[in-house]
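> next one to model:
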Amino acid sequence: MTPKMPNCSFILFLIIFQAVAASSLTNETDYEALIAFRGQITSDPSNALSSWNGSIHFCNWNGVTCGKKHQRVTALELPSLKLAGTLPPHIGNLTFLRMLNIFENGFSGILPEEIGRLTRLQTLSLDNNSFEGELPRNLTNCADLSHMGLGGNNFHGSIPEGLGSLIKLAVLWLYTNQFTGKIPPSLGNLSALTDLALAKNHIEGDIPPQLGQLSKLTHLRLQLNDLSGPIPPSLYNISSIVMFAVGGNNLSGSLPSDLFLTLPKLQGLYLGINMLSGPVPSSITNASELVVIVLSSNAFTGPMPTDLGGLKKLQSLFLGGNLLGTEQGDDLRFLTSLNNCTDLRAVWGNYNNLKGTIPDSVTNFSTTFTLLALHENFISGAIPSRIGNLVNLEWLTLYDNMLTGRIPDSIGELSKLQLFSIGLNNISGVIPSSIGNMTSIIYFFVLRNMLEGAIPSSIGNCAHLSEVDFSQNHLVGNVPEQLFGLSLVSIEAAQNNLTGPIPYRIGKLVNLQNLDLSENNMSGEIPSTIGDSVVLQWLYLQGNHFSGTIPPSMSNLKGIAFLDLSRNNFSGQIPGFFADRPFIQNLNLSFNMFEGEVPNRGVFQNLSVVSVTGNSKLCGGPLGLQLPKCIEAAPKKGHKSQSRMTALAIGISVSIFLLLTGVIISARFFYRSSRSVREETVTSLTEDRHLKLSYMELSQATDGFSLANKIGEGSFGVVYKGILPSSEQTVAVKVLKLQERGARKSFMAECEALRNIRHRNLVKTITCCSTLDSQGGDFMALVFEFMENGSLEKWLHAVPNEAGGSETDMTLGLLQRLNIAIDVGNALEYLHHHGQTPIVHCDLKPSNVLLDSEFTAYVSDFGLAKFLMGDQASGRTETSSIGIRGTIGYVAPEYGVGGEVSTKGDVYSFGILLLELFTGKRPTAMFSGDFGLHEFVERSLPHGLDQVLDPLLRLKDVQGNLHECLVSIQRVGLMCSAAQPNERMDISKAAVELQKARSILLRGKTGRESCVLDI
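I've put the predicted structure just below:
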């Protein structure tokens, strides 16, 4: 039967009806969806949506693109605008949408199910927001998707099996979330996939062999999960692979011998922190495209292939923490072949079983070479004499080996060297005076060797030197005075044969925290200037020939924690101010010649802390010290004549008093006549202390305050990078937003705070400017030193160049993070305890911590700072109407209920910042079970350390000392961020504990020293 044809008029009617319907949707549905989107925005600091109003058609709104034919929205692009809010269900009504890009904002909440209605969607870019919940299963309806970017959020649950049906997907980024479960084998069906990024989640189980079907894959990123089992051989057959990253898991097995033959395009191989074993494949010599190879923290054995000259593009070779080495020795021959790698920058061979000598050929490495780490091996022989050829070397760590010979004179040619660590070897001879040419050196560690001679005075040229350790050598002579003209944090020279006194210039070391001169032959008195080193925490002088009394200026050492003066010749009374030092954990005054009464209060009541044994003339004190009672002096014979002398003394005193009164009265006339002149002089000096800059000069420096020079923005100001025309100095200019309520008050508060403080970890103010702008309006600005590495915020929460790509891109290492925490702690400790008046910062957070070129941290932005007067400084809290003072997530809980500002509030913010430093998680992130960051860390320690640490730092199956150190650091953060102010650790105590952890980690004393901190 011939089918009946439909009526043509009816078909025409349907076409017209659909066109009319589409037209109505253009004017209503898309508009309403965009309005709903705007209505869910809670923060728009850059006014990106200011054009979203009825004055222009919505197709002309910022970030909106419409199709020309139907005027339907085809793209919504609002990336990197710091928008905050949620994504409304109405987004599903934009049915013509092909691109949704809100990358790097502050969106939160769940991803609405309605997004599955966007069947035309090709690009979904939601990376680096705070979305949560499970992925909508109906995302599989978006069959045209080619780019799905959901990384850097808080999505949880399992990865939907149905994603394997999106056969047009070329990019699938789910990195840095909370996904659990297994990798769906169905992902192997994504034949167009080029980039698969599942890094930094909690995915477990085996890697599906089906992923080997992804013949176009170039980037495979599965690192930092809980994957186990062997790496499927099928993955080694994807010849298109450029980056192969599976580090930070529990993968086992060995590598195939032909690995580098089947992956000819491989540039980055990241296998670190697993349980892989067996030899390193000899086929590595054919990997001509390799740039980075990471094999560290596994169980690889045997020799390293010796012919690596074919790796022409190699930049970094990470081999540390394995079992590499042979019984025969000569295990470092592979280094010679690296001379052909003209881009080589770093070689890590530490924590292995490498034997043999360091070949002289390493001195011929590329001029790009910056780091050589061979510590904790069994390396013998001498340091190559021509080591100075490596002119760009920044790190040289050879400690804990069996090295002999001398420190080469050529070491002084390493003008860019920052870390020199050769401790725990058998190196002899003198320390060459050429070290004075190492002008970039920060850490100089030569402890536990057989060095002799004097410490060269040329060390005074090392202006950036922060820590030195000369301990346990055979050094003689005086401690050079030039050493005390630097900005040192730690000086250790214990167990040598040093003589002479402590240099009087010690007071110039205002940042000195640790001084250990114990077990030497030094003499003289403790200089009174030691009181100027107000942040000193460890002072070890035991086992010398020091004499004299304890200077009263030591009462300025408010944060002293460990003081050992035992086995010297000190005399006089024990000062009472020691009793008032709440942070003292060890006070050893034994075997001296102290006399008189021992204080019977404070720290002296704690017998486990104080020792005064071997001072025969002491009396009194707590009963536990078992000292004799003090005997009151009896009146002497001839008391009548003594009374006469007393009367005579009184008469003389009265006469002197009357004479002085006359002098004072006369002086008052001179004072009044000269007072106005003197005040003018003081004012002038104050005004001239800082550079004076006009509005025009600042405008010229910042190219008219152009957006191209804008580097940051806060509640009350915008920060620009500028170059001062007069001196060509690069500066940061903070221009106050005077239209904002409270901006003027913030400016005055910041000026007042910065006028009263000075510390190496507080941002340096160049000048302030309060004048009129070119339009005659008020203008206020602060000019600071420019910090090359920007804010800590940028480094903790940076957008990766590639999703989960290089583990070193924009990533801070463990030691860097700990150094930053200590720097910030030192700054707060100074503000709270060592200024004329205690200062509370009130807004400590990563964006207010700036990093210079060497990653030294500086606390900035004192716009909310408050000076404490009287009993406010004690840290107590009272009801107040000030409201919340600070930033949500970092502000202390008591501020939210009207608590008075106190130093305890800063300690809370510091604790949260410390937890954020080591977890990589914002305090405003959402954690399962409605927990906050504090509770998330607290419930995971100590056994869930790997679940707490930032995955880029996570160490699998680490036992002993390092595990204890990391747990203890986290506990410092927990104790600082306790809910109740009186339960929080004092900032001085926190800084002490973190300093101890750094001291142990820097020296690499694994297994030699306990890292259970005193918390």
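> going forward, measure contacts between C-alpha atoms and count neighbours the same way
Fine.
> wait, isn't residue 205 in contact with residue 230?
No: in this structure residue 205 lies outside contact range of residue 230 using Cα atoms under 8 Å: 10.4 Å.
> mind listing the shared neighbours of the two?
Listed contacts common to residue 205 and residue 230 are nil; contacts here mean Cα atoms under 8 Å, 6 or more residues apart in numbering.
> for residue 840, give me its contacts.
Residue 840 makes contact with 831-832, 865-868, 901-903, 905-906 under the criterion Cα under 8 Å, 6+ apart.
> would you do the same for the sequence below? I want to compare the two.
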Amino acid sequence: MLGNLTSAITIYINENRFNGKIPPSLGNCQNLILLDLSSNNLTGTIPKEILGLSSLSIYLDMSNNFLTGSLPSEVGHLVNLAELSASGNKFSGEIPITLGSCATLLVLNLGSNEFQGTIPQSLENLRGLEEIDLSGNNLSGHIPQFLGKLTFLKHLNLSHNDFEGELPKEGVFLNTSGLSILGNDKLCGGISQLHLPACLKKKAQSSRGILAPKVIIPVACALAFICALSCFIVGRSMLKKSKAVFVTSPSYKDWKSVSYFELVESTNGFSVDNLIGSGSFGSVYKGVLPSDGTIVAVKVLNLQQPGAFKSFIQECKTLSSIKHRNLLKIITACSSIDNHGNDFKSLVFEYMVNGSLDMWLHPKDNEESESKRLSLIQRLNIAIDVASALDYLHHHSEASIVHCDMKPSNVLLDEDMVAHIGDFGLARFLLEASDNPSQSQTMSAGLRGSIGYIPPEYGMGGQVSTLGDVYSFGALLLEMFTGKRPTDDMFGDHLSILQFTAMAMPDHVMDIVDPSLLVIEREDEDTTNDDSNDNDIQENKLQNIKIAAWSNEEAWRNVLVSVIQIGLSCTAISPGERMHMNVVVNKLNGIRNSYLNLE
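Here you go, the predicted structure:
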């Protein structure tokens, strides 16, 4: 029956009591990007037909079943796959060298099986690997040096195998929190924190060596028994812990099925006329789905751009696990082959009629400037929308999420000018427990985000955190009310947007606010009744714009001062001095209520 779901893009049947064999007919589902069969009672071997599904790109999860036999060499056909999990089964034989063909693999989990032999050298080709789990097998030989050269590898679990020899001293092997080598008693060397014995050079044995077995063998047997018992206890506790961490998985059940050719049709062949924007990893086109007439935004990934595939996987995972009125809604994803035989990956979103906040804050020409003016209440509403979305991501989603790239071009406005945060290609889940969740580390931070909005601690190798998002929001808030980008030409080594606004506070706040905030449109009925004099018409049009004369200027100044103070607080150099987003939401709502009471 499952084989008849030829249009399905996801099959998600984990944590049930299905038994029997995996049906080879699943190979008919040529549009699948995700297949999750984990935590059932499935038996038998993996059908080669499934491993021929080159469309699989997000993950293939067969973990925690009773599958047997070897991992077929056809696994190398999964060249688009990001995550392969086959842990907790009874697979045996050697790890196939063809895995080295899965160049886009980010996570490889083959733990708790019966694999034998060595770690294949071909895994050296998987440069993007972030996690490897080969624990609880019967693997032997030396741990290859290339594992320490995988730049992005942050978690490596080789525990409870039979590895021997000297442990490498670079890359992940320098990170004791990301490395596990328990239960490999023949290992030596490594960094001192691992407390492994020193590696002995091969020398001529002393004469006592002949008698040593009489003493060593009984002692070794006793130690082996103690070690085996300890490993069993530790292994069970680790298994329980790992299951506890991943109790929830992304749900793609509501996603529509859409093919490459439907997207071509909907965007007029990805026509330049349909192009509505471009970013670091691809271009966005306006389209109309032929199946139901839905107007959509189609984000097409440029897979030649380094990190684009990783961005695609991350955005799929993030958007499938969150739901909020101020987050851009994803409709579906498409992973296929284009008409030239090249890999094609895209994300399909709700279309936002009013474009990005960036377009409204920084119109490109005079005509656009006339039509795109945001009032004070609109800016407050948008700021509250963005803050509410970040508050949800940080404090109310299943796992705390850091957006990592907050800026005006990633804030999109619908027909009612309600703001929606988009572009989660850099987002990170905070899965690790911490006494201070806002400071939980997800992975090496590096420079994540866009210049002008990146918190200073990221530039110094600090941790990715929710407080990093708070800094980016603060920079965005200052930009919204001053009309100046953090990268404006007026800012340099001696002046930043933070200093620019701080120096004006509070007495000169009116000198730094966006001039368009001080401009209002005044309709002049006379211009519609007198068409005879062109000069009069032009003069009347000019008079339609004037500096606003407020009845209570002091109250308006207080509103603007309060907003900018929040922006400055959010952009404090020390993360600990920044507001959390739930506090920001409450304060902005209070300011808006004060503004409305002035009306």
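> just the buried subset of the contacts of residue 840 of the first structure, please.
Neighbour counting by 16 or more other Cα atoms under 10 Å classes 831-832, 865-868, 901-903, 905-906 among these as buried.
> give the aligned range of stretch 578-589 of the second structure in the first structure.
The aligned range for stretch 578-589 of the second structure in the first structure is 984-995, by TM-score structural alignment.
> list the buried residues in the matching stretch.
Neighbour-count burial for stretch 984-995 of the first structure, counted by 16+ other Cα under 10 Å, picks out 984-995.
> how far does the longest helix belonging to the second structure sit from its chain's centre?
In terms of residue count, the longest helix belonging to the second structure (DSSP state H) is helix 212-245. Here the centre of helix 212-245 of the second structure is set off from its chain's centre by 38 Å, with Cα atoms, centre = their mean, to the nearest Å.
> tell me what the helix or strand following that helix is packed against?
Next helix or strand after helix 212-245 of the second structure toward the C-terminus (DSSP states H and E): helix 260-266. Based on contacts counted as 3 or more Cα pairs under 8 Å, 6 or more residues apart in numbering; DSSP states H and E, the elements that helix 260-266 of the second structure packs against are strand 282-288, strand 330-337.
> after superposition, how close is the first one to the first structure?
Average distance between strand 282-288 of the second structure and its aligned residues in the first structure, after superposition and using mean Cα distance after the TM-score superposition for the first structure, equals 0.5 Å.
> equivalent range in the first structure for that strand?
Equivalent residues of strand 282-288 of the second structure are located at 717-723 in the first structure, counting by TM-score structural alignment.
> list of residues touching that stretch?
Contacts of stretch 717-723 of the first structure (Cα under 8 Å, 6+ apart): 698, 701-703, 705, 709-713, 729-737, 743, 786.
> which part of the first structure matches the longest helix of the second structure?
Using TM-score structural alignment, helix 212-245 of the second structure lines up with nothing in the first structure.
> in the second structure, what stretch matches stretch 782-795 of the first structure?
Following TM-score structural alignment, the partner segment of stretch 782-795 of the first structure in the second structure covers residues 347-360.
> now what about that stretch, what contacts it?
Counting by Cα under 8 Å, 6+ apart, residues outside stretch 347-360 of the second structure touching it are 286, 295-300, 312, 316, 328-334, 372-374, 408-415, 417.
> ok so, going back, make JSON lines out of the contacts of residue 840 of the first structure and add distance to residue 999 of the first structure.
Compiled in JSON lines, these are given as follows (distance: Cα to Cα, whole Å):
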{"residue": "831", "distance to residue 999 of the first structure": "24"}
{"residue": "832", "distance to residue 999 of the first structure": "24"}
{"residue": "865", "distance to residue 999 of the first structure": "32"}
{"residue": "866", "distance to residue 999 of the first structure": "33"}
{"residue": "867", "distance to residue 999 of the first structure": "33"}
{"residue": "868", "distance to residue 999 of the first structure": "33"}
{"residue": "901", "distance to residue 999 of the first structure": "33"}
{"residue": "902", "distance to residue 999 of the first structure": "30"}
{"residue": "903", "distance to residue 999 of the first structure": "27"}
{"residue": "905", "distance to residue 999 of the first structure": "28"}
{"residue": "906", "distance to residue 999 of the first structure": "25"}
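> now these as a markdown table including distance to residue 12 of the first structure and secondary structure?
Formatted as a markdown table, the contacts of residue 840 of the first structure follow (distance: Cα to Cα, whole Å; DSSP: H, G, I helix; E, B strand; the rest coil):
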| residue | distance to residue 12 of the first structure | secondary structure |
| --- | --- | --- |
| 831 | 80 | helix |
| 832 | 81 | helix |
| 865 | 73 | coil |
| 866 | 76 | strand |
| 867 | 80 | strand |
| 868 | 82 | coil |
| 901 | 75 | coil |
| 902 | 77 | coil |
| 903 | 78 | helix |
| 905 | 73 | helix |
| 906 | 73 | helix |
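> can you point out the helix or strand that includes residue 988 of the first structure?
With DSSP H and E as the criterion, the answer for residue 988 of the first structure is helix 987-1003.
> how close does that helix sit to the second structure?
When the second structure is overlaid, helix 987-1003 of the first structure sits 1.1 Å from its aligned residues on average, using mean Cα distance after the TM-score superposition for the first structure.
> could you list every helix and strand that that helix packs against?
Using 3+ Cα pairs under 8 Å, 6+ apart as the contact criterion, the secondary-structure elements in contact with helix 987-1003 of the first structure are helix 814-833, helix 960-976.
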